[in-house]
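> below is the sequence, then the predicted model.
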Amino acid sequence: MQLGMVGLGKMGGNMAERLRRAGHEVVGYDRSSPKRDVDSLPGLVEALSAPRVVWVMVPSGEPTRATVKELSELLSPGDVVIEGGNSKYTDDQVHDVLFREKGLGYIDAGVSGGVWGLENGYALMVGGSTDDVAKVQPIFDALKPPAPQDESGQEMPGAGFVHAGPVGAGHFSKMVHNGIEYAMMQAYGEGYELLAAVDLIEDVPGVVASWTQGTVIRSWLLDLLVRALDEDPTLEKIRGYAEDSGEGRWTVEQAIENAVPMPTIAASLFARFSSRQDDSPTMKAVAALRNQFGGHAVQAVRAQEAEKPA
């Protein structure tokens, strides 16, 4: 099957390579990558045979919105666009209206797998019409991980791929997936910190590694923490600063809107905000209050810190 891939970064480039290994023809475009096959979006559309399929794998937000809008003006009725970035599901619903007015198909695809997806495959959560998904199913089949087999050797359905519902359902599913990921990483991080804080534990990396087999908390994330500790046993080369890409915030927003309690995911999101503060204004206020009502000692700002420019 022929596919146009817009965006050849760490994810898009590896996805294009995995598809080529599976026998599909991929025409790639990226504004800056030397691996591109064409020099423009019009050139990409021209290089593809109708009905065209184009996968958009660029940063979420305005870059994605601008790319999708331009494609809507370049493509012909019957063509399909798959939007695979970490977009908010409400953007997909806006794009779907635009595409339907022009006779174009639109699919949103939540993609998980990171830099390991080239070899291991990508978990795919897609939203769109049944007809549009069926048109591009060979692409999804090539990207997803190999299906596990039952005792008789038959492939078990569902693993690594789901048609979650109409347009928007794919990115909504990926949003919740990433919210859960936030909470899992936070729990592993807190456990690591406690192990490292006590003198009783002499081999912190070894304890974490021991959890990867036979325990109920084993996971791929835990395997990656073991890998990180193997490279840097005390994580001294890494600053404790964690960004959030948006999905955690959107998950909590939807929890509020739908009155679904999510204390763990919400706490993990707020912990990321805390990681960006060298000196917490909240805790300054707490210290001042303790001093005011109880006379508790406060720590003064060191002279060199007080002299820092604002």
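All right, it came through fine. No experiment lies behind these values; they were computed from the predicted model shown.

> switch to C-alpha atoms for all contacts and neighbour counts from now on
Will do.

> all the strands of the protein, residue numbers only.
The residue ranges that make up the strands of the chain, judged by DSSP state E, are 2-6, 25-29, 53-56, 80-83, 105-112, 123-127, 161-165.

> just give me how far the last one sits from the chain centre.
Just to be clear, that refers to strand 161-165. With CA atoms, centre = their mean, to the nearest Å as the basis, strand 161-165 stands 17 Å off its chain's centre.

> next: the fourth one.
Going by CA atoms, centre = their mean, the spacing between the C-alpha centre of strand 80-83 and its chain's C-alpha centre is 18 Å.

> tell me what it is packed against?
For strand 80-83, the contact count by 3 or more CA pairs under 8 Å, 6 or more residues apart in numbering; DSSP states H and E identifies strand 53-56, strand 105-112 as packing neighbours.

> show residues contacting that strand.
Outside of strand 80-83, the residues that reach it under the criterion CA atoms under 8 Å, 6 or more residues apart in numbering are 51-57, 104-109, 132.

> of those residues, just the buried ones, PyMOL syntax please.
In PyMOL, the members of those classed as buried (16 or more other CA atoms under 10 Å) are selected with the following command:
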select buried, resi 52+53+54+55+56+57+104+105+106+107+108+109+132
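
> what residues does the nearest residue to residue 248 once chain neighbours are set aside make contact with?
What sits nearest to residue 248 in space, not counting adjacent residues and going by CA to CA, 6 or more residues apart in numbering, is residue 179, at 4.7 Å. By CA under 8 Å, 6+ apart, the contact list for residue 179 reads 247, 248, 251, 265.

> doesn't residue 177 make contact with the third one?
No. At 9.1 Å, residue 251 and residue 177 do not qualify as touching, with contact defined as CA atoms under 8 Å.

> the two: which is more packed in?
Shown here are residue 251 and residue 177; by other CA atoms under 10 Å, residue 251 has more neighbours (24 against 17).

> what about the nearest residue to residue 217 once chain neighbours are set aside, distance to residue 226?
Using CA to CA, 6+ apart and skipping residues adjacent in sequence, the residue nearest residue 217 is residue 211, 7.0 Å away. Distance of residue 211 to residue 226, given as CA to CA, to the nearest Å: 10 Å.

> who's more crowded, these two?
Residue environment comparison for residue 211 versus residue 226 gives the larger neighbour count to residue 226, 21 against 16, counting by other CA under 10 Å.

> then this one, side by side with the first:
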Amino acid sequence: MSASASIGVTGLGVMGRNLARNFARHGYTVAVHNRSAGRTRALVQEFGHEGEFVAAETAAEFVAALERPRRLMLMVQAGEATDAVIEEFAPLLEPGDMIIDGGNAHFADTRRREAALREQGIHFVGVGVSGGEEGALHGPSVMPGGSVESYAVLGPMFEAISAKVDGEPCATHIGADGAGHFVKMVHNGIEYADMQLIAEAYDLLRQVGGYGPAEIADIFREWNQGRLGSYLIEITAEVLGHTDAVTGGPFVDVVVDRAGQKGTGRWTVQTALDLAAPVTAISQATFARAASGQTALRAAYRGLPGGTTPVLSRTEAARFASQVENALYASKVIAYDQGWSMIQDAAKEYGWDIDLAAVARIWRGGCIIRASFLDRIRAAYAQDPALVSLLTEKDFAQEITDAQVPWREIVAMAARRGIPVPAFSAALSYYDTLRAERLPAALLQGQRDFFGAHTYGRVDKPGMFHTHWADADRPETDA
């Protein structure tokens, strides 16, 4: 078999198949391989007219089909399956070749694999790919990590197949080793928060505003024309406006109220704890999904007393919908701000040089959280790469200021009426925590010093101190 393929894709599930087709549609010859040879033959038979494919049935044939430096993209299940495929292909490669992991791998695994393969002279590139199966085929957001040298070769290919916004590709080099998969993980964490916030807005509009699903769909369509414009708002309107073919009722009413998850939200929360990054809106959204699946617990709590939820008049409901829009927007800004802050924390921890403006730029298209205000986030970080928070940028700060009263009224009303809004509440509490002049953490540290001699700092002089609590009249001592 002649070495004629620019890139190879092994693992031809939905995502792998569509990425291979995307490369072929952009003029690249693509070697394709799958553990089941039947799937390889089926792809070429069905989609061979879209471009040049080279079908390979064995690992040796697959590697032999690739031009040097070889570019081999894995689209297999994360975890042990990825390690197994690497172990199969790495011995067949030569220094300078590249293994590209396009799956949803944990960034720590990517760092481990990159370090191990680097010793063999092989570039390992962890790539976050967002946009689902449609994005993979028509243009995803692509977040590659790995070496600068590998991006010099792969960058033009990723930029070619990525989504485009204002003529700019939604692909960029994120940073060394696991940076690409880390940023994709945070993207998914923000996605969890965004979806939960939208769901809470729907619940409030229905339970308090008295709107039906079709009416709420119209409200979301209107919101999508303004500052909340985004892919998730757009598809929410479609879902709420959909009628179930079997019952003839609203589709949302026949769906079991139990949300699944594939793990990236959990990874975001777990990693945030390791980094001491307070991504509270993201974590509460993740816990809300977990709570939705706690069938026994929900049954035990059902029927316990809660608030009353009288429906508003139509005039009141219109004002209420405006308040919900403000609360949703403010909470959404906080959730995105938490994500960017977590990326900054990780960059310091792992020595990554991440262009935060570029992250916003490549998320404007192709990915699930693409939204109109991402261009404003891009501009904010382009103007000040060291921006600590979006809320230090004047326009975002003014919008949060303007949303204060309705945001607080919505959270308070939800509490009085017993409607769960964990993400709204967490976003508001995060805002209030960080803007506070003084926190009760002073008391926490005093307690820690009492029971564990953990020491404390003082506001009036430098150093760390300890109080002898058994004899509180004794003077404190330097730690």
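All right, it came through fine. Given the structure is predicted, the values throughout are model-derived calculations rather than measurements.

> and the TM-score between them?
Here the TM-score for the pair of chains, by TM-score structural alignment, normalised by the length of structure 1, is 0.83; 279 aligned residues with a CA RMSD of 2.3 Å.

> quick one, which of the strands of structure 1 is nearest to residue 200 of structure 1?
strand 105-112 (37.7 Å; CA to CA).

> which residues in structure 2 does the closest one align to?
Alignment note (TM-score structural alignment): strand 105-112 of structure 1 is matched to residues 123-130 of structure 2.

> repeat that for stretch 174-184 of structure 1.
With TM-score structural alignment as the criterion, stretch 174-184 of structure 1 aligns to 184-194.

> got it, and stretch 122-136 of structure 1?
So stretch 122-136 of structure 1 sits over residues 140-154 in structure 2, by TM-score structural alignment.

> picking that back up, and the match of stretch 174-184 of structure 1 against structure 1, how far off on average?
Comparison of stretch 184-194 of structure 2 with structure 1 after fitting gives an average deviation of 0.4 Å (mean CA distance after the TM-score superposition for structure 1).

> buried set for that stretch?
184, 185, 186, 187, 188, 189, 190, 191, 192, 193, 194.

> can you get me the start-to-end distance on stretch 258-272 of structure 2?
25 Å.

> please apply the same query to stretch 15-33 of structure 2.
Chord length of stretch 15-33 of structure 2, first to last residue, is 14 Å (CA to CA).

> could you do stretch 156-172 of structure 2 as well?
Here the two ends of stretch 156-172 of structure 2 are set 10 Å apart, with distance taken as CA to CA.

> any idea how far that stretch is from the chain center?
With CA atoms, centre = their mean, you get 19 Å for stretch 156-172 of structure 2.

> equivalent analysis for stretch 179-189 of structure 2, please.
Averaging C-alpha coordinates over stretch 179-189 of structure 2 and over its chain gives two centres that are 6 Å apart (CA atoms, centre = their mean).

> now stretch 102-116 of structure 1
Put simply, stretch 102-116 of structure 1 sits 12 Å off its chain's centre (CA atoms, centre = their mean).

> contacting residues around that stretch?
Residues from elsewhere that reach stretch 102-116 of structure 1, judged by CA under 8 Å, 6+ apart: 10-11, 14, 72, 75-86, 92, 95-96, 99, 120-129, 132-133, 167-171, 173-174.

> so which of the residues you listed sit within helices?
Using DSSP state H, the subset of the contacts of stretch 102-116 of structure 1 located in helices is 10-11, 14, 72, 92, 95-96, 99, 120, 132-133, 169-171, 173-174.

> which one of those residues sits closest to residue 238 of structure 1?
The shortest approach to residue 238 of structure 1 among those belongs to residue 10, at 21.4 Å (CA to CA).

> what do we get in structure 2 for the closest one?
Under the alignment by TM-score structural alignment, residue 10 of structure 1 pairs with residue 14 in structure 2.

> likewise residue 89 of structure 1?
Correspondence of residue 89 of structure 1 to structure 2, assessed by TM-score structural alignment: residue 107.

> residues near that match, how many?
For residue 107 of structure 2, the count of nearby residues is 24 (other CA under 10 Å).

> repeat for residue 25 of structure 2
By the measure other CA under 10 Å, the count of residues near residue 25 of structure 2 is 18.

> what do we get in structure 1 for it?
Under the pairing rule here (TM-score structural alignment), the equivalent of residue 25 of structure 2 within structure 1 is residue 21.

> roughly how far apart are that match and residue 272 of structure 1?
Counting by CA to CA, the separation of residue 21 of structure 1 from residue 272 of structure 1 is 38 Å.

> before we move on, what about residue 90 of structure 1?
24 Å.

> pull out the buried residues from the contacts of stretch 102-116 of structure 1.
When the contacts of stretch 102-116 of structure 1 are checked for burial by 16+ other CA under 10 Å, the buried set is 11, 14, 72, 75-77, 79-86, 92, 95-96, 99, 121-128, 132-133, 167-171, 173-174.

> returning to that earlier point: looking at residue 90 and residue 272 of structure 1, which one has more neighbours?
residue 272 (17 against 14).

> and that one, how far from residue 243 of structure 1?
The value you get for residue 272 of structure 1 to residue 243 of structure 1, if CA to CA is used, is 7 Å.

> and what of residue 135 of structure 1?
Distance from residue 135 of structure 1 to residue 243 of structure 1, counting by CA to CA: 37 Å.

> quick one: which of those two has more around it?
Applying other CA under 10 Å to residue 135 of structure 1 and residue 243 shows that residue 135 carries more neighbours, namely 14 against 10.

> list the contacts for the more buried one?
Applying CA under 8 Å, 6+ apart as the definition, residue 135 of structure 1 turns out to have no contact partners.

> state the distance from the counterpart of residue 193 of structure 1 in structure 2 to residue 188 of structure 2.
For residue 193 of structure 1, the aligned position in structure 2 is residue 203, judged by TM-score structural alignment. Residue 203 of structure 2 sits 22 Å away from residue 188 of structure 2, going by CA to CA.

> again with residue 376 of structure 2
The value you get for residue 376 of structure 2 to residue 188 of structure 2, if CA to CA is used, is 20 Å.
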